[in-house]
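Peer 1: how would this look folded up:
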Amino acid sequence: MSPAKRQSTQLATADLDNPLYYLENMETVLGWVQSHHGDLLTAEELDRLASFHTLSMPARALLTRMVMRTGDLFRSDKLKYPELGVPEARALDEIMEAGWLDTDPLLSLDELFRLFTLGELRPAMEPLLKAAGEPANLPKGRMRDALLLRFPDPLIVADWLGQHARPVIRLKTMALFDRMRLMFFGNLRQSWSDFVLVELGHQQYEPVTFTPDSRAFQYRSEVDLYLAMHQCREWLDQGVLAHEVWQAVPAPSDNAWLTSRRDRLLLELGRQAERQGERKLALEAFASSGHREARLKQLRLLERMKRHQEAWAIASEWQNQELSDAEAQGLARILKRLASRLGEIPPPPPEQPLIREITFTLPKPEVGSVEYAVRDHLYRDEAPVLYVENTLINGLFGLLCWQTIFAPVPGAFFHPFHVGPADLTREDFVSRRKGSFEQCFARLADGSYRERILANYRAKQGTTNPFVIWPVITEELLSLALDCLPPADLERLFRRLLLNIREHRSGFPDLIRFLPNAAEPDKRYEMIEVKGPGDRLQDHQIRWLEFFAVEGIPASVCYVRWQASEAME
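Peer 2: Got it, this is the predicted structure:
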């Protein structure tokens, strides 16, 4: 691969003033996939994509509109796009002649009822309803139910509604476009319309180096594996019985991020199996899943099945591993219950650290929140107080570890328009970058962290990062934070953040008070969680505050009472 191919190309995005911008963006997507994943496409698929580009612009635009819509069936009389510049029928004829469409598709009764209105259906259905002993004036839903068992087989629209029915067409290559969409987005959750119409080019994105090694899919079989797992998940969502879906779950893969997706699929399959009374299958699914929630689900199910000894053995082994707060909390509760039933000695409850509390009685402001009232009350020129909540610590982490976050790890980036890595909240996010994160922490130890944070702040200004909220991270805030927060405290905070990014990047205190003139370097700041009258701490906030107390990080909870309320009492 040439150096030009190895580098991330900042693809040109369409001008939204162009009425055919969606076509331009679609062509950008198709070109990207062919350039970076062309070896994963068959010769037939490449030929079909090449034929897309031979169509006239109106035909390509109409075909793009069809791809972007839901489903693969369309009524040709409903395709109305004046920006094509030619009659829709002319563009449609060209698409038909090029072999993209089935012009006389078989329709199930469900498909027929989705495409046609009650007024269009009733004349043709009246004789069928009378033959079934049903009244002719049934509403649409009841009409469908009455005919479904009598007409299980699909028919062409003329056989359903007569020769004068409005024509229906089916796009024959939707599976190819789904495959292209998957290789571009790295998921099938995002639709073409989400991206082609809205997202492209609206933000400034971090350039990421794309190499063959960094691709999410190295083999066509991996794309097939993803599609098979996606089908299993759709079946579960549609209510297909878990034991039927279980037979179709693909075997494990060596691909780490596909393994993570399979773990989530097995977690959901286990949940549905349990709801459907298939407890044995649920246990097998939970045990086969590496998802962090699966083991707690497995233990709770074993409890309900009164297999306490088995649950105790699993839980006892698990408690010696590194756990997130939520896992540790759930496991401690299970061990306590199991110990009681088995006559075992439960593990000692974790010591509850003392959380510092203060109370202020303040005049209730006419406008503004309780957090701003406390901020204004505490603010001094020599000790500024800022409302930062989850933005400051996350922002400092994002600036220090920017290059690690955007490293071209397989399964992390699929195209140049990612806000952050696709595997950010997966369980192997840190382990796949462990060496690089340790280099970031080494900067905290040797003092070079400040230079790295400031350099990234200047160089990356406005570029999207899942941890950095640019309007909040001002130069004033950054300067105060770097002057007042000891690097040892930053390392403690960042390491806990990485234990479970999904859980731990929220729950930080509302305010931070800086004390730049304090004699002791580790006493130059304090984080303050504010609670107004009637408000209480949330679980994730308590866990952070307990962590601060254990680690000696200055933090407190400020409870506020309003003066008027106190006078009334």
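Peer 1: contacts, neighbours, all on C-alpha from now
Peer 2: Will do.
Peer 1: buried sites along stretch 240-251?
Peer 2: Residues of stretch 240-251 classed as buried by neighbour count (16 or more other CA atoms under 10 Å): Ala242, His243, Val245, Trp246, Val249.
Peer 1: do stretch 369-387 as well
Peer 2: Those would be Val370, Glu371, Tyr372, Ala373, Val374, Arg375, Ala383, Pro384, Val385, Leu386, Tyr387, for stretch 369-387 by 16+ other CA under 10 Å.
Peer 1: and for it, what's in contact with it?
Peer 2: By CA atoms under 8 Å, 6 or more residues apart in numbering, the list of residues contacting stretch 369-387 from outside reads 362, 364-365, 477, 510-517, 530-532, 560.
Peer 1: second input sequence below; structure requested for side-by-side comparison:
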Amino acid sequence: MNGRITTASLDDPLYYLANFETVVHWVATHHGDLLTYDERTRLDRLQSLSQAARALLVRLVMRSGELFRLSKLNYPELGVPESEALDELAADGWTEDDPELAIDELFRLLTVAECRHALAPILADCGLPRAASKKAMLTDCLELAPAPRRFTDWWPDTDDRLVALHHMALFDRIRLMFFGNLRQSWSDFVLVELGHHQYETVPFTPDSRAFQQREAVDRYLLMQACRDRLEGGEPPADIWPDIPARDDSNPWLESRRGRLLMELGRQADRQGDAELALAAWSDSGHREARLRHLRLLERQGRHQEAWDIALSAQAEPRGDGEAQGLERLMRRLARKVDQAPPERPKRPSIPEMHLTLPQPAAASVEWAVLQDLDSEQTPVCYVENTLINGLFGLLCWPALFAPLPGAFFHPFHIAPADLHREDFVSRRQALFDDCLAALDSDEYKDRIRRTWGEKHGITSAFVAWPALSEPVLELALHCIPAADLKLIFQRLLRDLRDHRSGLPDLIRFHPEQARYDLIEVKGPGDRLQDHQIRWLEFCLAHDIAVSVCYVRWQEAD
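Peer 2: So this is what the prediction gives:
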């Protein structure tokens, strides 16, 4: 499978058409077996349209909704009147002229003045004053419950034209199969010049695809429809029966189902439907769902039930955050169920430094501390999460960009699609073991330098190139021992979603002693977050020099 895609230059006024057709061709070529005969036939018909009609179709697909007024379409790059392109689209079944629409759809298309003019007879029946707001007009009109009508029946004397876009479900399916999600819009690809970015070249095979069966695409689309209904304000209880049953054969889709159930439970809880919230969270594999489930049981006074579940969960927590939450919860519950509270873990004392500095006009508190501590002998860099993640990304580049099934399914990934799945590391265990084994000798320095040179500028979720200049890289390789990097990288791999953040803000290098220390900066009123505390305690437990710098601003004269 060829992983190359050529994208159009922004100098081409129809660049969006070229990019759109690139996506359609990619999906038709590499996912054709997941399309029905009718869908493939419909896509083949695209090329029979004129360039202007195809370009207008793309513009409509990228816009919000599926109803469009001709008066609102203004695309001079088509080279022909929009009405002419619409005629061609309608003749080939891509659009429908003068469609039926409900009154609330009509209100979304018209201005206040147009509503008053078009709906004058209905508004008169409602007894509304002429100065009534659009919202008031719609509310009263909905009470009359008029049946859907064609646009020209709602507004007989209009000189405008309304069209409905057809086959949007097909374009959503194509977008899903290309991106592997519906979070990214057509504009994420069609309206950018991707040549401005470099992407790692990963070999493609049929196994690389996000979906292997049409049923998986259908399952995703069903869950997305449920999420759209939830975000649209539909009661969670009405959506709950339509959520597909658990299916552990596809961990990726099951994780999406877990997120949907997590959100449905959250909405149900807010609306006072505790039993539905408990059911949703109990069925969700989301890392936060179990803790929310337990806290709701606690609020309901079901202490023994919560204790029993928490006791079981404590054996296999879903990450450090849940482990910490379970400890706090069980400490509260222990008194209610007459049990001994869990032993409070011994926490190290985190070293502190205190600075009183003049408050800068624009710079952040981190930069103020950096400027105070920085010297020629001990250079200080503001790195936060970028340095450690960058070194990890460079050393483990072969593992991160390994062409595993379902990891890279189009040429524009900045990270594997399964990066946050529970089996991400286990699927690549041998590759990560090989990368980290390089830390047992000086080989890791050569690997990191070589990757920095060969891959420089290639977009990566781990490597922020502007923050990882060659001087900073060399200081890090000189001052940070391989043993420290190995410990830190191993912790990253235990939970890449959570552990990539929370690292200290500053690193102070001591080149003459080939050592370093990490500094977390807190301004007035700021306090340490849980994930930051976990990193600080980890460093102290492994003799990695770390401290928290608390800053006060000097009082103005």
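Peer 1: quick revisit: looking at the buried residues of stretch 240-251 of structure 1, which are in helices?
Peer 2: Among the buried residues of stretch 240-251 of structure 1, the members falling in helices (DSSP state H) are Ala242, His243, Val245, Trp246.
Peer 1: tell me if I'm right that the second one and Ala273 touch.
Peer 2: In other words, His243 of structure 1. Yes: if you go by CA atoms under 8 Å, His243 of structure 1 and Ala273 touch, sitting 7.2 Å apart.
Peer 1: residues shared between the contacts of those two?
Peer 2: The overlap between the contact sets of His243 of structure 1 and Ala273 (CA under 8 Å, 6+ apart) consists of Leu281.
Peer 1: circling back: return the subset of the buried residues of stretch 369-387 of structure 1 lying in helices.
Peer 2: Per DSSP H, helices hold the following members of the buried residues of stretch 369-387 of structure 1: Val370, Glu371, Tyr372, Ala373, Val374, Arg375.
Peer 1: distance of the second one from Arg536 of structure 1?
Peer 2: Distance of Glu371 of structure 1 to Arg536 of structure 1, computed by CA to CA, to the nearest Å: 14 Å.
Peer 1: again, but for the first one
Peer 2: Between Val370 of structure 1 and Arg536 of structure 1 the distance, using CA to CA, works out to 13 Å.
Peer 1: what of the fifth one?
Peer 2: As judged by CA to CA, Val374 of structure 1 and Arg536 of structure 1 stand 16 Å apart.
Peer 1: specify which member of the contacts of stretch 369-387 of structure 1 is nearest to His504 of structure 1.
Peer 2: Nearest to His504 of structure 1 out of the contacts of stretch 369-387 of structure 1 is Asp510 (CA to CA; 14.7 Å).
Peer 1: counterpart of that closest one in structure 2?
Peer 2: Taking TM-score structural alignment, Asp510 of structure 1 has Asp505 as its aligned residue in structure 2.
Peer 1: follow-up on the earlier one: make a ChimeraX selection of whichever of the contacts of stretch 369-387 of structure 1 turn out to be buried.
Peer 2: Those of those that count as buried under 16+ other CA under 10 Å are selected in ChimeraX with:
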select :362,364,477,510,511,512,513,514,515,516,530,531,532,560
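Peer 1: just give me the neighbour total for Cys141 of structure 2.
Peer 2: The tally of other residues near Cys141 of structure 2 (other CA atoms under 10 Å) stands at 19.
Peer 1: so which strand or helix has it?
Peer 2: helix 134-144 (DSSP states H and E).
Peer 1: report all helices and strands that that helix contacts.
Peer 2: helix 103-109, helix 120-126 (3 or more CA pairs under 8 Å, 6 or more residues apart in numbering; DSSP states H and E).
Peer 1: which one's the longest helix in structure 1?
Peer 2: Longest helix in structure 1, counting residues (DSSP H): helix 256-275.
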